[in-house]
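Asks: below are the sequence and a predicted model; questions follow.
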Amino acid sequence: MSDTTQFELISPERIILSCSAEMIVVPGTAGYFGVLPRHIPIISTLSAGMIDVHKHGSVVKRIFITGGLVEVTPKRCTVLTEGDISFNDNNSVNLD
């Protein structure tokens, strides 16, 4: 069994998505970066872009955000966002 990290996508009102993942790729303001299990702690601002959630060697969910913050710990990756969110299945969430 491969290592996973817990991923959460959170708005001010609720938890939008919570799942385990082998890797999460987020749109940092200095460029995209990947988060793996046991990643060093980091807090970063996020630009508008895609979040890719990887499991079983492939992308299982793609989420477009309009910006936010990410907090990474060795066991968790938490994205905080207030803008619109679109999932790869064409469902969208308006957080305004």
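Replies: Noted; the coordinates are in hand.

Asks: hey, let's count contacts and neighbours off CA atoms from now on
Replies: Will do.

Asks: isn't Phe87 right up against Val60?
Replies: No. With contacts counted by CA atoms under 8 Å, Phe87 stays clear of Val60, the gap being 10.9 Å.

Asks: neighbours of Ile51, how many?
Replies: 22 (other CA atoms under 10 Å).

Asks: work out for me the element it sits within.
Replies: strand 49-55 (DSSP states H and E).

Asks: next secondary structure after that strand?
Replies: Strand 49-55 is succeeded, C-terminally, by strand 58-65 (DSSP H and E).

Asks: structure two is appended below for comparative analysis:
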Amino acid sequence: MNLEILTPDKKVFEGEVISVTVPGTLGSFQILKDHAPIISTLADGEVIIKGNKTDEERFFIKGGVVEALENKIVVLAEGIA
């Protein structure tokens, strides 16, 4: 899957991932390959990215929106802490 994390100022992350966990406003949820299409608002919280190997990256976002469609995920964050 391809993931992009964008803020109004810059592109924070772009790359291939195995899974992404995002802080939804009703609780965090994970997006995996072939996830059903979704658009959701995000609360302040941690985005956890698992890469193609065993590596893991974490970003703390200040709210935003996530869209997942056809194995492409876009996180539009209001900011990164």
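Replies: Thanks, I have the structure now. Values in this document were obtained by computation on a predicted structure and should not be read as measured data.

Asks: picking that back up, what range does the strand holding Ile51 of structure 1 cover in structure 2?
Replies: Counting by TM-score structural alignment, strand 49-55 of structure 1 falls onto residues 45-51 of structure 2.

Asks: over to stretch 68-78 of structure 1?
Replies: Alignment of stretch 68-78 of structure 1 against structure 2: residues 64-74, by TM-score structural alignment.

Asks: please enumerate the strands of structure 2.
Replies: Assigned by DSSP state E, the strands in structure 2 fall at 2-6, 11-24, 27-32, 38-42, 45-51, 56-61, 64-69, 72-77.

Asks: return the most buried member of those.
Replies: strand 72-77 (a mean of 21; mean count of other CA atoms under 10 Å).

Asks: list the helices and strands it packs on?
Replies: For strand 72-77 of structure 2, the elements it packs on are strand 2-6, strand 64-69, judged by 3 or more CA pairs under 8 Å, 6 or more residues apart in numbering; DSSP states H and E.

Asks: that strand against structure 1, how far on average?
Replies: After superposition onto structure 1, strand 72-77 of structure 2 sits on average 0.7 Å from its aligned residues (mean CA distance after the TM-score superposition for structure 1).
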